[in-house]
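**Student:** quick one: sequence and predicted model below, then my questions.
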Amino acid sequence: MAAINWALVAPLIAIEAILLIVALIDLARIHATNGPKWVWAIVIIFVSIIGPILYFIFGRKTS
């Protein structure tokens, strides 16, 4: 663990956590998505930093 450069890793962890939280809040508030909400919740949670980005690009239904 001492060999990990925390100056590089800590911002990535923070960005991932912020994206995860914002995407889940948006998913809870939005009424319609492209696909089932439960699938998007799984993608957001388990596909790391790419999951929330995929949700914001493809998951939100435009009006």
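**Tutor:** All right, it came through fine.

**Student:** CA atoms for contacts and neighbours, from now on please.
**Tutor:** OK.

**Student:** enumerate every residue touching residue 33.
**Tutor:** 59, 60, 61 (CA atoms under 8 Å, 6 or more residues apart in numbering).

**Student:** try it against this one:
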Amino acid sequence: MEILAQYWLFILPLFVIQLALALTALVHVLRHPHYRFGTKGLWIIIVLLLNTIGPIVYFVFGRGEEE
């Protein structure tokens, strides 16, 4: 438990950033109908199951053009 207390100030900001990134990607997936690859269901699964990497992959490869 001492290790967790020791690194808490480092872990908490990373958790908050990861959560914000995932929520931003999820909201974008739900609001926008155009994707370069895949479907809405596929991107929801990728964003939620691949915690930190999923939202980054969505914004790099999946996000379609804005109208």
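**Tutor:** Yes, it's here. Quick caveat: nothing in here was measured; it's all calculated off a predicted structure.

**Student:** just the buried ones out of the contacts of residue 33 of the first structure, please.
**Tutor:** Using 16 or more other CA atoms under 10 Å as the burial test, those include 59, 60 as buried.

**Student:** wait, which of the contacts of residue 33 of the first structure is closest to residue 26 of the first structure?
**Tutor:** Of all those, residue 60 has the smallest distance to residue 26 of the first structure: 9.1 Å, by CA to CA.

**Student:** so what's the closest one up against?
**Tutor:** Residue 60 of the first structure touches 32, 33, 34, counting by CA under 8 Å, 6+ apart.

**Student:** just checking, what residue in the first structure corresponds to residue 39 of the second structure?
**Tutor:** Aligned by TM-score structural alignment, residue 39 of the second structure pairs with residue 36 of the first structure.

**Student:** no, scratch that, I was asking about residue 51 of the second structure
**Tutor:** Matched across to the first structure, residue 51 of the second structure falls on residue 48, judged by TM-score structural alignment.

**Student:** rewinding a little: report how many residues lie close to the match of residue 39 of the second structure.
**Tutor:** By the measure other CA atoms under 10 Å, the count of residues near residue 36 of the first structure is 10.

**Student:** understood, closing this out.
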